[in-house]
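here's my sequence, what's the structure:
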Amino acid sequence: MAFWHIPNAIMQATQPTFFKQGPKPLTRVLIFSALSIALMVGDAYYQLLGRVREQVSVALYPLQWLATAPTNAVIEASNFLQRQTELIAENRALNDVRLIAQGQEMRLKALEAENAHLRALKVANENNPRESQLTQILYNGRDPFGAKLIVDRGQRSGVTEGQIVLDASGVVGQVVRTQPMTSEVRLISDREHMVPVVVARNQLRTVVYGTGRQSPLEVRNMAPNVDIQVGDTLLTSGIDGLYPAGLPVAKVVKVERAAGTAFARIQCQPLAAIDQHRFVLLLNAPPTLPPYPESTPAPKAKGH
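This next block holds a predicted model:
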């Protein structure tokens, strides 16, 4: 055993000074503890390390920023996506509210227009020469070349063929066919419809003819020098026994008196808003007119 300890002693004796150990660990702990306590006390009461901390914080700030940059980037991206999702949802909700409000506004305007039309019909009903009943337009007739309407009043409501249909502005047409629950109305613009009228300005009697749906009415077979002017109002004459006298029918919008023609070309615009409303008035059937006088045979000539 002694043989092995001899080289160790020789090696320790021959070690350079920079390989020698410093103070013992316990001594180091005591020294550094005392130094730490002194620095804490000095910093707490005398702010000895304030400038040092400032310089160290400035030097360490880039490292701190680099260390926290990925986490901050993830947080910012998450917050951005969350805000985008919230904004999209809020935008959709506001758009839905806007669409609902626009729909309600449109319905409100339609109801206001319909209410104004019904009030006008009420006034017209009070001024009509006959009693009438309110009816609603269901749909247009099936014939694409005709000008007809189907209304929701029929035989069960006392509607008969020949009844006149009006709105607040004038004559719409005439009932030409009845069913138990509905009736078919031929408009004054229909090609097969004609109305005896008088010019309100001079009481000139004539007849106005339909030329097709959404086409102007015509006054036919009138001489070029006839006293009809643009702007004249045509009223029902009442001589046909169907239309009461004095109902507005049309307004003259064009008069052409070409040289060398046998008749003037006169176009009129219906006063009734045929394609604009859902409700019209049905005038009750006219009273029975007295029969035509019977013709008596001519007396025979006596022979000579």
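
for the rest of this, base every contact and every neighbour count on C-alpha atoms.
Will do.

quick one, helices of the protein?
2-14, 25-46, 50-127 (DSSP state H).

okay, those in JSON lines with distance to residue 266 and mean neighbour count next?
As requested, the helices of the chain are exported to JSON lines (distance: least, CA to CA, whole Å; neighbours: other CA atoms under 10 Å):
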{"stretch": "helix 2-14", "distance to residue 266": "139", "mean neighbour count": "9"}
{"stretch": "helix 25-46", "distance to residue 266": "111", "mean neighbour count": "12"}
{"stretch": "helix 50-127", "distance to residue 266": "28", "mean neighbour count": "12"}
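
dump these into JSON lines; add distance to residue 149 as well.
Shown next, in JSON lines, are these (distance: least, CA to CA, whole Å):
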{"stretch": "helix 2-14", "distance to residue 149": "127"}
{"stretch": "helix 25-46", "distance to residue 149": "100"}
{"stretch": "helix 50-127", "distance to residue 149": "18"}
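
for residue 138, find the nearest of those.
Nearest of the helices of the chain to residue 138, taken as CA to CA: helix 50-127 at 15.2 Å.

also this sequence, please, to line up against the first:
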Amino acid sequence: MDFANTPSFFRSGPPPAARLAMSVLASLALLIGDSRYALMEQTREGLSLALYPVQRAVNLPAQAMRHVGDYLTSQTELKQENTELRARQLQMSAQLSRLQSLERELNELRQLNAIHAQRDDAAQIAETLYTGRDPFSYKIIIDKGADAKLLPGQPVVDARGLLGQVTRVQPLTAEVTLIIDKNQMVPVMLERTSERAILYGYGGGVELRYLPQNSDVKEGDKVVTSGLDGVYPEGIPVATVTRVEHNTGATFARIAALPLAGVQQTRYVLALQAKQTPARPAEPPPLPDKKTKGGKKTADEE
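Below you'll find the model as predicted:
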């Protein structure tokens, strides 16, 4: 060891053993004083405050990595939860649609059963299978036919009103022509005034014809069957007046109406028995001419 460059303080100071003993004693004194009287508490607080930025700087990379990992984990979990929630929402929407459809069908069946219970005839509840093949005609096919003793001409209603008329009967099915078909007409009357008219289909809608210009008809009037044709029973709801046009010079008013029955969305229908009316009485024979006797000409006329 080069003692030439050693400071004079260490060269002339106490021996190493004395220095060691002094250091041990000072350490013991500090330990006892700190444990008994908390002499170093403020010093530790000051050092901790001074070294806090360094501690934060040292821990910053680890904290940043932990935050990034938590963020990525949260994003993955959120995406998975969103996917599960979307799938569950679609399932719930499908179930809700099915429940609403079943509830609507149940209400239709209840209303049809109520109508069936009010009638004394052998009405038949049927289900719509499909629509007709001709796109220019408005017809539906129901699941009752000759096996249920259906006959052509029977009126068909749903829970809201008149739907149409049976026009063709097969062994297991029947064809129903809707009132909106262009070849269909129904004798009706206004429920408010009892004025009679004829309701015609024009291919997608209905209108009232043969009501004079001065007839008391208003928008919102309810139209029911009149029962004068011997086919449709009296009082079945048919349509509601939506527009009334009085054209100058025309003999009859032009009246548009909206069908009450679900002509395009009804699933369950009720086939009623046609109204039974007595046969028309025979016409009386023509009276003989006053100038004849027993149907022969007199001699004067010859």
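
so which of the helices of the first structure is nearest residue 269 of the first structure?
Closest among those, using CA to CA: helix 50-127, at 20.0 Å.

which residue, neighbours along the chain excluded, lies closest to the counterpart of residue 168 of the second structure in the first structure?
Aligning on TM-score structural alignment places residue 168 of the second structure opposite residue 177 in the first structure. With CA to CA, 6 or more residues apart in numbering as the criterion, residue 177 of the first structure has its nearest non-adjacent residue at 5.1 Å, and that residue is residue 184.

how about the helices of the first structure, which one is nearest residue 224 of the first structure?
Nearest of those (CA to CA): helix 50-127, 35.8 Å.

what about that closest one, how far off from the second structure?
Here helix 50-127 of the first structure, set against the second structure after superposition, deviates by a mean of 2.8 Å using mean CA distance after the TM-score superposition for the first structure.

what helices or strands is that helix leaning on?
With contacts taken as 3 or more CA pairs under 8 Å, 6 or more residues apart in numbering; DSSP states H and E, helix 50-127 of the first structure sits against strand 279-283.

from residue 303 of the first structure, how far off is the counterpart of residue 39 of the second structure in the first structure?
In the first structure, residue 39 of the second structure lines up with residue 48, judged by TM-score structural alignment. Separation of residue 48 of the first structure from residue 303 of the first structure (CA to CA, to the nearest Å) stands at 163 Å.

neighbour count: those two, which is higher?
residue 48 (14 against 4; other CA atoms under 10 Å).

for the match of residue 168 of the second structure, give its distance to residue 277 of the first structure.
21 Å.

which one of those two is surrounded by more residues?
residue 177 (18 against 15).

ok, back up a step: of all the helices of the first structure, which one comes closest to residue 169 of the first structure?
helix 50-127 (8.2 Å).

so how far is the closest one off the chain centroid?
Taking CA atoms, centre = their mean, to the nearest Å, the mean C-alpha location of helix 50-127 of the first structure is offset from the chain mean by 24 Å.

onto which residues of the second structure does stretch 68-75 of the first structure map?
Against the second structure, stretch 68-75 of the first structure falls on residues 59-66 (TM-score structural alignment).

oh, that last question was meant for stretch 153-164 of the first structure, not what I typed.
Using TM-score structural alignment, stretch 153-164 of the first structure lines up with residues 144-155 of the second structure.

can you list contacts of that stretch?
The list of residues contacting stretch 144-155 of the second structure from outside it, by CA atoms under 8 Å, 6 or more residues apart in numbering, reads 124, 126-127, 162-174, 231-232, 271-274.

first-to-last residue distance for it?
First residue to last in stretch 144-155 of the second structure (CA to CA) measures 14 Å.

list the buried residues for that stretch?
Buried residues in stretch 144-155 of the second structure, counted by 16 or more other CA atoms under 10 Å: 144-145, 148, 150-155.
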